[in-house]
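> Need a 3D model of the following:
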Amino acid sequence: MTTDIIDQGRNNRTAVGVACGVGAGALWGLVFLAPELARDFNPLQLTVGRYLAYGLIAGALLAPRWKAVTSRIGRGDWLNLFWLGLTGNTLYYILLSGAVQTGGIAMTSLVIGFLPVAVTIIGSRDHGAVPLRRLHLPLLLCIAGAVCIGWQALAAPAATSHVTRLIGFGCAVGALASWTFFAVSNARRLRQLEAVSAHDWNLLTGVVTGAQSLLLLPVALLIASGAQHEAGDWMRLAGVSVGVAVLASIVGNNLWNRMSRLLPLTLVGQMILFETLFALIYGFAWERRLPTVIEALAFLLVVLSVATCLRAHRAGPGVAHEGA
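Take a look at the predicted model:
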C-alpha cells in the first residue's frame, strides 16, 4: 500500500514535470523566430533588447518582495546567478541569433538538438539519475532525430557562402556548449536551494541578466549608429524583445525551473527536445510549408526518444541504480 502511494506520487511528479517541459519548449521555440522577425538588427542588439526587457519586467515583479527574497540568498548565489545569466541567456542568445541569421533555423535546430545527449550524459552521474546503460535507446533515437532535422538544410542548395554557413555552425556549437553548462548548473542549484521558489529564482536570473545587458547597451548603440533604422524598425525590435522576454524568459523559464525540480537531470535533458521540435514547427509556419518526409520522421524519432526515456525512469532511482 505504502509502495503504491510512493509510486503514484512519483508518477504525478513526472507527469507535471513533463507537462512543464513541453510548455517551456513551446515557448522557447519562439526565440528561433525572433532573429528572423528583426533580421535588420544584429545578434548583440537582439540580445540586449530581449534581456533589458526581461530584467525590467523581472525587477518590477520582484520589487514588492525584494528584501524578503534577497535575504534568503547569499554571495555565492549571486555569483551563481551571474554565470547562469551569462551562459544561459546573454552569451547563448548572441550565439543563437548569429547562428540563425547566418546558418538558418534548421541548421541551428540540428546542433541545438544535441543538447539532450550532452545533458543526459552529464546528468547520468547525479544522485537519483537513471544510469546511462538504460538510456541507450532514447539517446540513439535523439541523435537520429537530430540528424534528420538538419539533413534537409545540409542537403539543400545553400543561399549563402560556405564561409558564412561555417560561421553559423560555429555559433550554433558555441550556443550548444553554453546552454549545456546552464541546464546542468541551474538544475543542480535549484535542487540545493530550497529557500527560494523556482519563479523567484527565474526573476533573480532576469535581474542579473538585465544588468549584464545594460553594460552591453553602449556597445549595441555604437553599432546601431552606423545603421539606417527608422522609428518603425525600433518599434518592431521593442515589440519582439518584450514579446520574447515575457513568453520565453518569464513564463518559459518559470516552467523550466519547476520542471528541473521535479525531474532527474537525465530526463531534464530529454525535455530540451521539445524546444527543437517547436522551433521547427514555427519555422515551417514562417516558411509557409509542410514538413518533408525526413522532417516528419525526425518528429516521430523525437517523440519516441522522450517516450522511451520516460519508460526508463518509471522504475524509480532505487531500481535504476541497481548494479550500477
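> from here on, contacts and neighbour counts on C-alpha atoms
Will do.
> Confirm for me that residue 131 is in contact with residue 319.
No: the pair residue 131 / residue 319 is not scored as a contact, 10.0 Å apart, by CA atoms under 8 Å.
> gap between residue 56 and residue 202?
13 Å (CA to CA, to the nearest Å).
> Those two - which one has more neighbours?
Between residue 56 and residue 202, counted using other CA atoms under 10 Å, the more crowded position is residue 202 (24 against 18).
> Next, the contact list for the more buried one, please.
250, 253-254, 257 (CA atoms under 8 Å, 6 or more residues apart in numbering).
> May I have the secondary structure class of it?
helix (DSSP: H, G, I helix; E, B strand; the rest coil).
> Comparing residue 131 and residue 319, which residue is more hemmed in?
Between residue 131 and residue 319, counted using other CA under 10 Å, the more crowded position is residue 131 (24 against 13).
> show me the contacts for the more buried one.
So residue 131 contacts 124-125, 320-321, 324 (CA under 8 Å, 6+ apart).
> So it versus residue 265, what's the distance?
On the measure of CA to CA, residue 131 and residue 265 end up 11 Å apart.
> Repeat that for residue 153.
Distance from residue 153 to residue 265, by CA to CA: 30 Å.
> what about these two, which has more around it?
The neighbour comparison of residue 153 against residue 265 (other CA under 10 Å) goes to residue 265, with 29 against 17.
> List the contacts of the more buried one.
So residue 265 contacts 119-120, 123-124, 126, 129, 184, 187 (CA under 8 Å, 6+ apart).
> same question, residue 284
290-291.
> Where does it sit, in terms of helix or strand?
helix 273-287 (DSSP states H and E).
> List the buried residues in that helix.
273-283 (16 or more other CA atoms under 10 Å).
> a markdown table please, covering those and showing distance to residue 103.
Putting the buried residues of helix 273-287 into a markdown table (distance: CA to CA, whole Å) gives the following:
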| residue | distance to residue 103 |
| --- | --- |
| 273 | 20 |
| 274 | 21 |
| 275 | 18 |
| 276 | 15 |
| 277 | 18 |
| 278 | 18 |
| 279 | 15 |
| 280 | 14 |
| 281 | 18 |
| 282 | 17 |
| 283 | 13 |
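> and which of these is nearest to residue 141?
Set against residue 141, the nearest of the buried residues of helix 273-287 by CA to CA is residue 273 (11.2 Å).
> how many neighbours does residue 300 have?
13.
> got it, and residue 293?
11.
> How much space separates it from residue 151?
11 Å.
> what residues are up against the closest residue to residue 130 other than its chain neighbours?
In space, and not counting its chain neighbours, residue 130 is closest to residue 320: 5.0 Å by CA to CA, 6 or more residues apart in numbering. Going by CA under 8 Å, 6+ apart, residue 320 touches 128-131, 313.
> please give me the structure for this one as well, since I'd like to look at both together:
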Amino acid sequence: MSKSLISSIIYALIADAVWGLAFIVPNLLYNYTAVEITFGRYFIYGIFSIVILFIENKKIYKLIRRNMWKNAFLFAFCGNIGYYLFLVISIKLTGAAISTLIIGLLPITTALYGNCINHEFSFKKLLPSISIIFIGIFILNCASFKGTIDTKFNIYGIFCSLIALCLWTWYAVANARFLRENKEFTPKIWSTITGGSTLCLMPFFVLILKVMMPQSIKISQMLNFNNQIFKFWGSALVLGIIVSWIGTVFWNKASNALPVSLAGQMTVGETVFGLTYSFLVELRFPNIIELVGILTVIYGVLFGIKTVRKLKETNAEEIKEVQL
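Model (predicted):
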C-alpha cells in the first residue's frame, strides 16, 4: 500500500473521529433546539474562518478569483447550510427515523456517484464492500429505531431527506474534484474560505427557518446571560472550530488523494466514532445488534480499502507493461 493511500486513509479517519463529536455535544445542550445548536456551530465556524482570512489575507488574496467564490458558496450551501436545512425540515415533517435512515445512505451514494463521475474502478469490484457497508448501516438503523414512535409518512418530508442526501453526495464528489484540479488551494485555506461563505449564508438559513418553524430558533435565548449560555457557546466553539473547521481540513486532505469511491465508504466512520463516543458517555457497552452493525460496517470499509489497494496495484502493473 502506497504512503499516499495510507496517509489519506488516516486523514479520513481523523475527520471521521472529529465529526463523530457532533453526535454527543448536542446532548449536553438539552435546553436548546437542534436548529439553535446548528446556528451556533456554523456561526463560530464562519467567524473563525473570517479571522483566519484576515490573518492570512496576503496568501489568500493571491488565490481569490470570481469563479472561486461561486464554488465556495455552492459548497457551503450543499455541504453545510442547505444540507442541514432540508434535513431539519424532513425531520419536522417525517420524523427522525425515516430521515436518519435515508441520510444513512450517504456512504453508499457518495461512493457510487463518485465512481460514476470519475470512472475510477469497475462497479462490480466495488459492489461487495458497498453491500457489506449497506448491511451494517441497516443493522445499526434497526438498533436505533427500535421502539421509535415519531415515524410518520409524509411525501414532502421524504423528498426533503432525498434533497439533503443528494446535496451532500454532490458536495463530497465536487469538493474532491475541485481540490484536485486546484492544487493552489491547500485543505486549510479551502476549509477557511468555505467557512467564510457559510457565515454569509447564515441569515438566509435563520430567515427561512423562522418563517417555517418559528419556535425552532430564538436568538434571545442564545444571548441571555446565564449559566446555560457558557455551556452553549463553549459547545458551539467545539462544534464550529474542531468539528467543522478542523474536520473539514482533514477531509480535504483525504479528498486530495483518496479515490472518491473509497472516501465515500469511509464517511460511515463518522457514525461508528459517534456511536463509540455515545457509549463512553452513557457508560455502557453496545448491545448485540449495535455491535454486529458496527463490526459489519468496519469490515466493509476494510474490505473496500483492500479492494482499492489491489485495483491500484493492478493498474500500476498494467501501466508498466504498456510502457515497456
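> returning to what we had before: for the helix holding residue 284 of structure 1, what is the distance to the chain centroid?
13 Å (CA atoms, centre = their mean, to the nearest Å).
> superposed on structure 2, where does whatever helix or strand comes next after that helix end up, distance-wise?
Heading C-terminal from helix 273-287 of structure 1, the first helix or strand you meet, by DSSP H and E, is helix 293-313. Helix 293-313 of structure 1, aligned to structure 2 and superposed, deviates on average by 1.2 Å (mean CA distance after the TM-score superposition for structure 1).
> Once aligned, what mean separation remains between the following helix or strand past helix 293-313 of structure 1 and structure 2?
For helix 293-313 of structure 1, the following helix or strand on the C-terminal side (DSSP H and E) is helix 316-320. Taken over the aligned residues, the distance from helix 316-320 of structure 1 to structure 2 averages 5.2 Å (mean CA distance after the TM-score superposition for structure 1).
> so who does the alignment partner in structure 1 of residue 114 of structure 2 touch?
Matched to structure 1 by TM-score structural alignment, residue 114 of structure 2 sits across from residue 123. Counting by CA under 8 Å, 6+ apart, residue 123 of structure 1 makes contact with 129, 184, 264-266.
> Superpose on structure 1 and give me the mean offset of stretch 188-199 of structure 2.
Mean for stretch 188-199 of structure 2 is 0.6 Å (mean CA distance after the TM-score superposition for structure 1).
> quick one: that stretch aligns where in structure 1?
The aligned range for stretch 188-199 of structure 2 is 199-210, by TM-score structural alignment.
> where's the matching stretch relative to the chain centroid, distance-wise?
Worked out by CA atoms, centre = their mean, stretch 199-210 of structure 1 lies 15 Å from the chain centre.
> Tell me the secondary structure at the residue nearest to residue 317 of structure 1 when sequence neighbours are not counted.
In space, and not counting its chain neighbours, residue 317 of structure 1 is closest to residue 128: 4.7 Å by CA to CA, 6+ apart. Under three-state DSSP, the three-state class of residue 128 of structure 1 is coil.
> What of the one 5 residues further on?
Under the three-state scheme (three-state DSSP), residue 133 of structure 1 adopts helix.
> Give me the aligned partner of residue 262 of structure 2 over in structure 1.
Match for residue 262 of structure 2 (TM-score structural alignment): residue 267.
> Counting neighbours, what do you get for its match?
Neighbours of residue 267 of structure 1 (other CA under 10 Å): 29.
> how big's the offset between the helix or strand encompassing it and structure 2?
Element membership of residue 267 of structure 1 [criterion: DSSP H and E] is helix 265-271. Following superposition, helix 265-271 of structure 1 is found to deviate from structure 2 by 0.9 Å on average (mean CA distance after the TM-score superposition for structure 1).
> dump the residue contacts of the counterpart of residue 42 of structure 2 in structure 1.
Here residue 42 of structure 2 is matched to residue 51 in structure 1, going by TM-score structural alignment. Counting by CA under 8 Å, 6+ apart, residue 51 of structure 1 touches 89-90, 206, 209-210, 213, 241, 245.
> If you rank these by neighbours, which is first?
Going by other CA under 10 Å, residue 206 tops those with 30 neighbours.
> Not counting its neighbours along the chain, what's nearest it?
Nearest to residue 206 of structure 1 is residue 55, by CA to CA, 6+ apart, at 4.7 Å.
> what's the mean deviation for the host helix or strand of the one you found versus structure 2?
Element membership for residue 55 of structure 1 (DSSP H and E) is helix 43-62. Following superposition, helix 43-62 of structure 1 is found to deviate from structure 2 by 1.6 Å on average (mean CA distance after the TM-score superposition for structure 1).
> ok so, going back, count the neighbours of the residue nearest to residue 317 of structure 1 for me.
By other CA under 10 Å, the residues close to residue 128 of structure 1 number 18.
> for residue 229 of structure 2, same thing?
Residue 229 of structure 2 has 15 nearby residues by other CA under 10 Å.
> Now which residue in structure 1 aligns to it?
In structure 1, residue 229 of structure 2 lands on residue 234 (TM-score structural alignment).
> Against residue 240 of structure 1, how distant is that match?
10 Å.
> List which of the contacts of residue 123 of structure 1 are still in contact in structure 2.
Retained in structure 2 by both residues aligned by TM-score structural alignment, their matches' CA atoms under 8 Å are the following of the contacts of residue 123 of structure 1: 184, 265-266.
> Need those residues in TSV (columns: distance to residue 31 of structure 1).
Shown next, in TSV, are those (distance: CA to CA, whole Å):
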residue	distance to residue 31 of structure 1
184	20
265	23
266	24
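> give the contact list for the match of residue 262 of structure 2.
Per CA under 8 Å, 6+ apart, neighbours of residue 267 of structure 1: 120, 309-310, 313.
> Please tell me how far it sits from residue 143 of structure 1.
Counting by CA to CA - residue 267 of structure 1 and residue 143 of structure 1 are separated by 15 Å.
> same thing with residue 86 of structure 1?
Taking CA to CA, one finds residue 86 of structure 1 at 27 Å from residue 143 of structure 1.
> Residue 96 of structure 1 contacts residue 175, correct?
Yes: using CA under 8 Å, residue 96 of structure 1 is in contact with residue 175, at 5.8 Å.
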